[in-house]
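J.: Fold the following and give me the result.
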Amino acid sequence: MAERDPEKDGSFLRVFQACDGGKKGFLNREDLKVAVVMLFGYKPSKIEVDSMFSSVSKSGGIAAEEFLALMSVKRSAQLHFGEQRAIFSVFDTHCRGFLNVEDFKRAFKRVAPHIPEHTVLEAFRRQRCQVRREKGMRADGITRRKKRGRKEKVRREEEKRRGSELISRHTR
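T.: Next comes the predicted model:
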């Protein structure tokens, strides 16, 4: 079990109360998705929500105490956002803001060379499909981005350097 932090528990409880529509004393699936977005900045997948529900609840909702425990575990498992961004920028070799299949394969060869290429390709395909469904994107899904200025390029290079350091630290 993750170590509980009273200060974080207070913020988790405030989010629980804000998301508990109708003050019913528990969060349903949609409430939980909103709570995760509020706390961690991303919308959890259906699989992640199913996993959270199956780990704690048999009644169809997650009570406050269960929510606090879940979010404590989740917080302890999360990499700091800056670290995530720095690691991502190492693999985003062309500073596009996304990984194409070649970038994805190179990343896996670097951090998990034992995983077969067909497994990596399947993971890329599934993630790409899920992102498109969640964003309502078309099948071609290609978006054009503005050219980044010099300042942005310098910032990304610094993130890449930090990300390389983090990766070497995590893979030792």
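
J.: Going by C-alpha atoms from here, please, whenever you check contacts or count neighbours.
T.: Noted.

J.: need the strands for this protein, in chain order.
T.: For the chain, the strands defined by DSSP state E occupy 26-27, 62-63.

J.: and among these, the most buried is which?
T.: Comparing the strands of the chain by mean neighbour count (mean count of other Cα atoms under 10 Å), strand 26-27 comes out on top with a mean of 22.

J.: So which elements touch that one?
T.: If contacts are counted by 3 or more Cα pairs under 8 Å, 6 or more residues apart in numbering; DSSP states H and E, strand 26-27 sits against strand 62-63.

J.: Go again with 10 Å.
T.: helix 6-19, helix 29-40, strand 62-63, helix 64-77 (3 or more Cα pairs under 10 Å, 6 or more residues apart in numbering; DSSP states H and E).

J.: Reformat these into JSON lines and put distance to residue 53 next to each item.
T.: Conversion of the helices and strands packed on strand 26-27 to JSON lines gives the following (distance: least, Cα to Cα, whole Å):
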{"stretch": "helix 6-19", "distance to residue 53": "15"}
{"stretch": "helix 29-40", "distance to residue 53": "8"}
{"stretch": "strand 62-63", "distance to residue 53": "7"}
{"stretch": "helix 64-77", "distance to residue 53": "10"}
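
J.: Before we compare anything, build this one as well:
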Amino acid sequence: MGGREDEGVNARDRDGEGRARSARPRDGLGRPLPYGAQGVERQPEGVVRAPGETLAEAQRLLDAGMPFHAHEVFEDAWKSGPEAEAALWRGLAQLAVGLTHSARGNAVGGARLLRRGADVLAGREEAAGAEPSYGMDLAGLVRWARALAERVEAGAAVDAAAEAPRLSGRGGLG
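T.: Got it, this is the predicted structure:
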């Protein structure tokens, strides 16, 4: 038997509706830690924020080197916001997950997600004026993501906080 059952912990963590949810603590890059370890507080799920609040919270997390947690903030916006803005938030979530994988040393997954998010944002940029971008330089974020993907594939080590993009302003660079 696994040690978790011996310790009185259910074989699978479940939420109130019975869905599987890992109760294991996580580090700043979202990697699971052993039960009982000190982790980073997780982002609450399903929080509805105004777009400016979403960007401010995600930027705070990115700057702190916690892109996995920023992705969860973007995911909330993607799932709770207007359908017309879903691609914006989904693309930003993919950039955050790409940065997460890159910082974890997963070059293939990191580069793939950075490019996927860049493609989503580039598609929105081409549809100029269709939906708001809330002061973000989408073209700059696309350039940032594609350049980081190339560096990751070339073997560059990634520090999530040092590589965090600027969501507002110009160029996607910190």
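
J.: quick one: TM-score?
T.: A TM-score of 0.28 describes the superposed chains when it is computed by TM-score structural alignment, normalised by the length of the first structure; 87 aligned residues with a Cα RMSD of 5.5 Å.

J.: on that earlier part again, between the strands of the first structure, which gets nearest to residue 74 of the first structure?
T.: Nearest of these to residue 74 of the first structure, taken as Cα to Cα: strand 62-63 at 14.9 Å.

J.: Residue 67 of the first structure: what's it in contact with?
T.: By Cα atoms under 10 Å, 6 or more residues apart in numbering, the contact set of residue 67 of the first structure is 9, 12-13, 15-16, 26-27, 32, 35, 52-53, 56-57, 61, 73.

J.: ditto for residue 150 of the first structure
T.: Counting by Cα under 10 Å, 6+ apart, residue 150 of the first structure makes contact with residue 156.

J.: cutoff 6 Å now
T.: Taking Cα atoms under 6 Å, 6 or more residues apart in numbering as the definition of contact, residue 150 of the first structure has no neighbours.

J.: Quickly note the distance from residue 168 of the first structure to residue 108 of the first structure.
T.: 14 Å (Cα to Cα, to the nearest Å).

J.: swap in residue 133 of the first structure?
T.: Relative to residue 108 of the first structure, residue 133 of the first structure is positioned 24 Å away (Cα to Cα).

J.: who has more neighbours, the two?
T.: Counting neighbours by other Cα atoms under 10 Å for residue 133 of the first structure and for residue 108 shows that residue 108 has the greater number, 16 against 12.

J.: Roughly how far does that one sit from residue 119 of the first structure?
T.: Taking Cα to Cα, one finds residue 108 of the first structure at 10 Å from residue 119 of the first structure.

J.: Equivalent analysis for residue 56 of the first structure, please.
T.: Note on residue 56 of the first structure: its distance to residue 119 of the first structure, by Cα to Cα, is 30 Å.

J.: just residue 53 of the first structure next, same as before
T.: Residue 53 of the first structure sits 27 Å away from residue 119 of the first structure when distances are taken as Cα to Cα.

J.: for residue 158 of the first structure, same thing?
T.: When Cα to Cα is the yardstick, residue 158 of the first structure and residue 119 of the first structure sit 31 Å from each other.

J.: neighbour-wise, which of the two wins?
T.: When residue 158 of the first structure and residue 119 are compared for neighbours, residue 158 comes out ahead with 15 against 10, by other Cα under 10 Å.

J.: now the strands of the first structure as TSV including distance to residue 103 of the first structure?
T.: As requested, the strands of the first structure are arranged in TSV below (distance: least, Cα to Cα, whole Å):
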stretch	distance to residue 103 of the first structure
strand 26-27	38
strand 62-63	39
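
J.: Quick check: which of the ones you listed is nearest to residue 151 of the first structure?
T.: Shortest separation from residue 151 of the first structure across these is recorded for strand 26-27, at 43.0 Å, computed as Cα to Cα.

J.: buried residues in the helix or strand hosting residue 92 of the second structure?
T.: In this structure, residue 92 of the second structure sits in helix 86-104 according to DSSP states H and E. Along helix 86-104 of the second structure, the positions that meet the burial threshold by neighbour count (16 or more other Cα atoms under 10 Å) are 86-104.

J.: Which neighbouring elements make contact with the helix or strand just after it?
T.: Proceeding C-terminally, helix 86-104 of the second structure gives way to helix 107-126 as the next helix or strand, assigned by DSSP H and E. In terms of contacts (3 or more Cα pairs under 6 Å, 6 or more residues apart in numbering; DSSP states H and E), helix 107-126 of the second structure is packed against helix 86-104, helix 138-153.
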